[in-house]
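Student: Predicted model, plus sequence, below.
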Amino acid sequence: MQKKQGKQSIVFACPPVITSTANIGGPMEGQGLLGDYFDHLMEDNLNNLSSWEKCESYMLERVIKTAIEKENNELSAIECVFAGDLLNQLMSTHFALRALSRPFLGLYGACSTMALSMLAGAMAVDGGFFQKVAGAASSHHDAAERQYRFPTELGVQRPPIAQWTVTGAGAAILSATGNGPGITAATVGKIVDLGIKDTNSLGPAMAPAAADTLWQHIQDTGRQPAYYDMIFTGDLGSVGKALVIEVMREKGLDIADNFEDCGCMIYREEQDAHAGASGCASSAVVFCGYIYQMLLQRKWRKILLIGTGSLHSPTSYQQKESIPCIAHAVAVEM
């Protein structure tokens, strides 16, 4: 069977099953709109650890363990972990996987990493290389701010277009057999860069990549937006979400009725996240909590998750480079 479809997409011959998920959040996430859809909530952003980075490693380790425990299995059943985070050299992920001691492929897609881990994991399972893998991603507000912008202790004022990096992690167990929704198709994104240089303006920077991947998914698979009960992007926030709707409308497609952004779903307006949530954990906690539960309850049967990532670094920003962005899509169906 020809698995590649069109220019950038894959249709899986034996759709890997998402047999379990788990997520964790910090106190701000627990007080948000989806507080009831977390497996674990921390009382603070350190969780009795000595650094924010160690806390992030703990979160990633915890969700992978929880996801495999929820399907009454042992950690040794996971043949490979596909995971990543936002920090230099995947710092938090590497220390988490040191503790887990499982075969591991580190991935960096910035905030698209959850979708990327599921895409890569699905390819490995559908290809017959593994029977059970984990896809996971994490981010930590304070650790990310320290690396990319300013130490949180400075209390730097954020512009209205800025977003709040989610403190959390999510993990999904992908299996060759079992019960649950399956990953039926995926579209690998390509880098889109329209020249935005303001690292507070990540939603507008990533929106063109999200629209590009969605459009390519439609062209490659023939699945119109109405094929899906819902289409989710990862962390565009309110500004980026509006831009995607506008771009798709210019292409002759109205997606407003079945399109939402995970970054608009996490925090309440009074929590002052400004334009919404961001970070690897934005799509990770929403998919591994709320979206997965809605699929299991069959309130939705077909969803498309488009992970969105801003691929800049502190070095590229200091060298005044623009922001290269990417988006990867995975179709999940009951």
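Tutor: Arrived safely, thanks for sending.
Student: CA atoms for contacts and neighbours, from now on please.
Tutor: OK.
Student: first vs last residue of stretch 247-254, how far apart are they?
Tutor: The first residue of stretch 247-254 is 10 Å away from its last residue (C-alpha to C-alpha, to the nearest Å).
Student: So which bits of that stretch are buried?
Tutor: Within stretch 247-254, the residues scored as buried using 16 or more other C-alpha atoms under 10 Å are 247-248, 254.
Student: Same check on stretch 56-67?
Tutor: 56-67.
Student: Stretch 15-23 too?
Tutor: Applying 16+ other C-alpha under 10 Å to stretch 15-23 flags 15-23 as buried.
Student: Could you list which of the buried residues of stretch 247-254 belong to helices?
Tutor: 247-248 (DSSP state H).
Student: contact partners of stretch 307-318?
Tutor: 109-116, 147-148, 197, 199, 202, 205-206, 209-210, 233-236, 283, 322-329 (C-alpha atoms under 8 Å, 6 or more residues apart in numbering).
Student: One more to weigh against that first structure:
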Amino acid sequence: MTIKKKKIGGQTVKLENPPKIISTYSIVGPKEGQGPLSSYFDQILNDDTCGKESFEKAESQMMFTAISETLKKAKLKEKDIDYLFSGDLLNQIISSTFAAREFSIPFFGLYGACSTMSESLSLASIIMDGGFADYVVAATSSHFSSAERQFRFPLEYGSQRAQTSQWTVTGSGALVLGHEGKYPQVTYVTTGKVKDFGQKDANNMGAAMAPAAVDTIVSHFKDTGRKPSDYDIIATGDLGKIGRELTDKLMDEYGYNIRQQHIDCGEIIFDNEKQNTKAGGSGCGCSAVVFTGYLYKKLMKKEIRKVLLVSTGALMSTTSSLQGETIPGIAHAVAIEMN
């Protein structure tokens, strides 16, 4: 039996039957709703507890809302969906699993730290391209208050934040993949490798993730033969201002100048000076809401045609940090094009 190989180069898959992103939904917290991208989000919460008794339950409710609403936009029922791919930052990805229990949809739970939006979209797209599904949902979430007390300090502690630190985005983004219609389609998936250059400072995760972003973007260009100018936007996930600047400099060393195309979701979601978010935003929800809100709407309006979404993640845990471990990084890239 002859099987047509879809993998090109070392890390990239070229999708022969590109799935289409037929709907998206983005829900964010009050702080994100005060930022420069507020007009692009579908829902802005007035209460970041969502009326729940804990921030963890609130985050799960956000994801449930994002999934439910993107299904409504697509005019689909949960019985129409073949698979749900989702993940978050919390232990045992409870935001995703507790949201998934409210749906009767086969579920893949994922953990890629803040890279999870591109990870879920990558795997969902491959499933679609392989002919294993008619419709798939990919979703991701994070919440400032649930992540802060898990990874850093109790909220009541009120510690001073370093200039290199980032503000975890409160938000959830979800999307539906289908086969038909005039929608943006996923054309390439470049899976990242874990990179660790010895960074230990949990308050400077942009520096920890930048080498992974560089490795994945360079691999994407080498595998596909594409160059930076082939994209209108190259959007990294949540490197923040410092990580974005470092990535640009490192890309120069590989012979790629991406400054004209490069934006970082964590840098643009907040007005960092006015909102006191230091280096910018972070969290699974960061690239999720910037893509499903801002970038997707620009694609649909044909204001841009080609986006390379490169969600980045710091693969740390509270245990590894307390044991003095370094912070490995990961980045996954997805090419999305509006024909």
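Tutor: Noted; the coordinates are in hand. All values derive from a computational prediction rather than experimental measurement.
Student: what's the TM-score here?
Tutor: Comparing the chains after superposition, counting by TM-score structural alignment, normalised by the length of structure 1, produces a TM-score of 0.99; 334 aligned residues with a C-alpha RMSD of 0.8 Å.
Student: Contact partners for residue 248 of structure 1?
Tutor: 211, 215, 254-255.
Student: aligned partner of it in structure 2?
Tutor: Taking TM-score structural alignment for the superposition, residue 248 of structure 1 sits opposite residue 251 in structure 2.
Student: Next: residue 236 of structure 1.
Tutor: So, by TM-score structural alignment, residue 236 of structure 1 is matched to residue 239.
Student: ok, now residue 135 of structure 1?
Tutor: By TM-score structural alignment, residue 135 of structure 1 lines up with residue 138.
Student: do residue 176 of structure 1 as well
Tutor: Residue 176 of structure 1 maps onto residue 179 in structure 2, with residues paired by TM-score structural alignment.
Student: Kindly report the same for residue 197 of structure 1.
Tutor: Under TM-score structural alignment, residue 197 of structure 1 pairs with residue 200 in structure 2.
Student: Number of residues surrounding its match?
Tutor: For residue 200 of structure 2, the number of neighbouring residues by other C-alpha atoms under 10 Å comes to 18.
Student: ok, residue 86 of structure 1 - contacts?
Tutor: Per C-alpha under 8 Å, 6+ apart, neighbours of residue 86 of structure 1: 108, 110-111, 138-139, 144, 279-280.
Student: which residue lines up with residue 20 of structure 2 in structure 1?
Tutor: So residue 20 of structure 2 corresponds to residue 17, using TM-score structural alignment.
Student: is it true that that match touches residue 184?
Tutor: No. Taking C-alpha atoms under 8 Å as the definition, residue 17 of structure 1 is not a contact partner of residue 184, at 9.1 Å.
Student: follow-up on the earlier one: wait, the match of residue 176 of structure 1 touches residue 20, no?
Tutor: Yes. With contact defined as C-alpha under 8 Å, residue 179 of structure 2 counts as touching residue 20 (5.6 Å).
Student: immediately after the strand or helix carrying the match of residue 135 of structure 1, which helix or strand?
Tutor: Element membership for residue 138 of structure 2, per DSSP states H and E: strand 136-142. Using DSSP H and E, the helix or strand that follows strand 136-142 of structure 2 in sequence is helix 144-151.
Student: Buried residues of that following helix, list them for me.
Tutor: Neighbour-count burial for helix 144-151 of structure 2, counted by 16+ other C-alpha under 10 Å, picks out 144-147, 151.
Student: coming back round to it: let's see if you can find the most crowded of the contacts of residue 86 of structure 1.
Tutor: Counting neighbours by other C-alpha under 10 Å, residue 138 leads the contacts of residue 86 of structure 1 with 37 neighbours.
Student: Quick check: the closest residue to that residue other than its chain neighbours vs residue 237 of structure 1, distance?
Tutor: Nearest residue to residue 138 of structure 1 in three dimensions, chain neighbours excluded: residue 169, at 4.1 Å (C-alpha to C-alpha, 6 or more residues apart in numbering). From residue 169 of structure 1 across to residue 237 of structure 1, the span is 18 Å (C-alpha to C-alpha).
Student: cool, and residue 267 of structure 1?
Tutor: 11 Å.
Student: so what's in contact with the two at the same time?
Tutor: 276-277.
Student: Compare the two (neighbour count), which wins?
Tutor: Comparing residue 267 of structure 1 with residue 237 by other C-alpha under 10 Å, the one with more neighbours is residue 237, at 29 against 24.
Student: surely that one meets residue 278?
Tutor: Yes. Using C-alpha under 8 Å, residue 237 of structure 1 is in contact with residue 278, at 7.3 Å.
Student: Spit out the residues that contact those two alike.
Tutor: With C-alpha under 8 Å, 6+ apart, residue 237 of structure 1 and residue 278 have common neighbours 163, 263.
Student: what kind of secondary structure is residue 67 of structure 1 in?
Tutor: What DSSP: H, G, I helix; E, B strand; the rest coil gives for residue 67 of structure 1 is helix.
Student: That one is in contact with residue 172, isn't it?
Tutor: Yes. The pair residue 67 of structure 1 / residue 172 is scored as a contact, 6.8 Å apart, by C-alpha under 8 Å.
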